[in-house]
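>>> What follows is a predicted structure for the sequence shown.
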Amino acid sequence: MRKHSLKWSALALVLALPMAAHAHKMWMVPSATNVSGADPWVTVDAAVSNDLFYPDHMPVALDRVSITAPDGQTSKPENALTGQYRSVFDVHLTQQGTYKIAAVNGGLFASYEMDGQKKRWRGDAANLAKEIPAGAKNVEVSESINRVETFVTNGKPSDTALKPSGKGLELMPVTRFTDLAAGEPATFQLLLDGKPAAGLKVTAIAGETRYRNAQEEVDVTTGKDGKFSLNWPHAGMYWINASTQDDKTSIKQAKQRRLSYAATLEVLPQ
């Protein structure tokens, strides 16, 4: 438990910065995004890495992962295992419809100086005052909400599991998340605290970056209604990312709120 706690603390410090600003990317990749049959399962890899979908840095902490079924009920991963570089778990798709698999992290980050040394702290509002020494100088506190998702449909797609929480950055489908094809434009809507997120940059990167000399990013900007469209150059798994910051913090000590969103979407051949 201590090992995983330390890894999550390190990951949280990485995610305190907008995802597009550094090499490490957090992702979850399901073995399939469309399934059918009497008793379907999918296996999900979850990691933080330099090269997309190639685990080489650290695993995702599975206590942050939640699975929302088509009826809106939530559950935890099954048959879970966390290794040195990635976590792996199963999802039993017992219902017809679309499942949302999400890893969400929220909390406070602080930097300060004590006895001439720079220190960092991560935690929640309840512990902020008692865990940062009274004599600390140059204290800077920020709040973060980081969300990473992927989606799997059993049979016919549905929308109940996709209902936004109204907190942080979230992605809504105009084009179905699990009905994407190369050469066909797809439209989505980005929300910020449940309202359209206008003027935000969204980046799409195809996986297997380990085998390319360039990221080959596709960048678009959301409209006034928070909507944006992407054209997929080829089939494969894509990582979609957006980030922003503002001063709409939930506690007075935090002067800045940092938000990020990432999703893995599968694009099939036509």
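Done, it's in.

>>> When you work out contacts or count neighbours from here on, use the C-alpha atoms and nothing else.
OK.

>>> name the element the closest residue to residue 229 other than its chain neighbours belongs to?
Ranked by CA to CA, 6 or more residues apart in numbering and with sequence neighbours excluded, the top spatial neighbour of residue 229 is residue 187, at 4.3 Å. Assigning secondary structure by DSSP states H and E places residue 187 in strand 186-192.

>>> What residues of that strand count as buried?
Of the residues in strand 186-192, 186, 188-192 count as buried by neighbour count, 16 or more other CA atoms under 10 Å.

>>> Pipe the residues you listed into TSV and attach distance to residue 169 per row.
Rendered in TSV, the data for the buried residues of strand 186-192 read as follows (distance: CA to CA, whole Å):
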residue	distance to residue 169
186	19
188	13
189	10
190	7
191	6
192	5
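
>>> before we move on, back to that, contacts made by the strand holding residue 187 with the rest, please.
For strand 186-192, the surrounding residues in contact (CA atoms under 8 Å, 6 or more residues apart in numbering) are 166-175, 180, 196-197, 222, 225-231.

>>> and here's the other structure:
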Amino acid sequence: MKPTLKLAALALALSLPFAAQAHKAWLQPSQTVLAGNNPWVTVDAAVSNDLFYFNHVPLKTDNLAITAPDGSTVAAQNAATGKYRTVFDVELKQTGTYRIGVVNNYVTGSWEDANGQTKRWRGTEATFATEVPKDAKKLQVGQSVSRVETFVTSGSPNETALKPSGVGLELVPVTHPNDLFAGEEAKFRFQIDGKPAANLDVEIVRGNTRYRNAQDELKVKTDAKGEFVVTWPEAGMYWLEANSEDNKTTVKQAKQRRLGYVATLEVLPQ
């Protein structure tokens, strides 16, 4: 593989949770439900072959966003990136539910230079106009919006941090994401740009796939309201993923927008 292609492939693997990838991106908190005064959680972030096992590359957390129970943004602490994972701590100073996520919204481009060599670029919508040549030959442009999330509650849960932004593919919990129990039914809703994402395929996989021969994935589809229901077969950490594509780009040169969503959810024993 040429160096430029290697870089492009690595960037995609680090940033996007699309189903076309063999690897899975995820965030895993040390705990999802806590009590006590000013507790902390440690979060692992990785892209791996097995859930939740570090064996590929760390997840990039440049666009990490942590929303506190009152809707404010808090900073991660003690962040470090190693060979196979990124790790950071979150101090839970407030009582309630935190949303922890990596949110990527960027533009990609490829074109031919004067020598016929393929050039590749990735950046923001703001930098596209200045960094991509206006006279680029055979220009191909795409836009990607993705989220990799998890949820943590200290004390009593609340829903302020769960409110969707209205941009891209988002999970809107009907059942609280930190109130999940084995054998019980949970309901969620997917939205795209604030509207119901109907007929969307959703895949759910229990962790520890390294230690079993089958993925044992659960596959469901959203209804006309964008909602779906899942009954958790057993306790443990679960990986949830959905993807979509449309032409609702905000860059006129881009003809396609790719949307991806991943969540790590903990299901507790009854």
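Received it, and whenever you're ready, just let me know what you need. Note that the structure is predicted; figures quoted are calculated from it, not measured.

>>> Please state their TM-score.
Laid over one another, the chains give 0.92 as their TM-score (TM-score structural alignment, normalised by the length of the first structure), with 264 aligned residues with a CA RMSD of 1.9 Å.

>>> Which helix or strand lies directly C-terminal to the strand holding residue 187 of the first structure?
Tracing the chain C-terminally past strand 186-192 of the first structure and defining elements by DSSP H and E, one meets strand 195-196 next.

>>> Show me what that following strand is packed up against.
Contact here means 3 or more CA pairs under 8 Å, 6 or more residues apart in numbering; DSSP states H and E; on that basis strand 195-196 of the first structure packs against no helix or strand.

>>> what's it aligned against in the second structure?
Under TM-score structural alignment, the counterpart of strand 195-196 of the first structure in the second structure spans residues 195-196.

>>> Quick check: the matching stretch compared with the first structure, mean distance?
The superposed stretch 195-196 of the second structure is, by mean CA distance after the TM-score superposition for the first structure, a mean 1.1 Å from where its aligned residues fall in the first structure.

>>> how far is that stretch from where the chain is centred?
Counting by CA atoms, centre = their mean, to the nearest Å, stretch 195-196 of the second structure is centred 19 Å from the centre of its parent chain.

>>> So which residues make contact with that stretch?
Stretch 195-196 of the second structure is contacted from outside by 166, 189-190, 224-227, using CA under 8 Å, 6+ apart.

>>> which SS state does residue 252 of the first structure fall under?
Secondary structure, DSSP: H, G, I helix; E, B strand; the rest coil: residue 252 of the first structure is coil.

>>> Please report how far it lies from residue 109 of the first structure.
Residue 252 of the first structure sits 13 Å away from residue 109 of the first structure, going by CA to CA, to the nearest Å.

>>> cool, and residue 253 of the first structure?
Separation of residue 253 of the first structure from residue 109 of the first structure (CA to CA) stands at 11 Å.

>>> Tell me the residues that contact both of those two, please.
Counting by CA under 8 Å, 6+ apart, the contacts common to residue 253 of the first structure and residue 109 are residue 141.

>>> between those two, which one's more packed in?
The neighbour count for residue 253 of the first structure versus residue 109, taken as other CA atoms under 10 Å, is higher for residue 109 (21 against 17).

>>> residue contacts, that one?
Contacts for residue 109 of the first structure (CA under 8 Å, 6+ apart) come out as 13, 16, 120-123, 141-144.

>>> Residue 30 of the first structure now?
Under the criterion of CA under 8 Å, 6+ apart, the contact partners of residue 30 of the first structure comprise 42-45, 150, 152.
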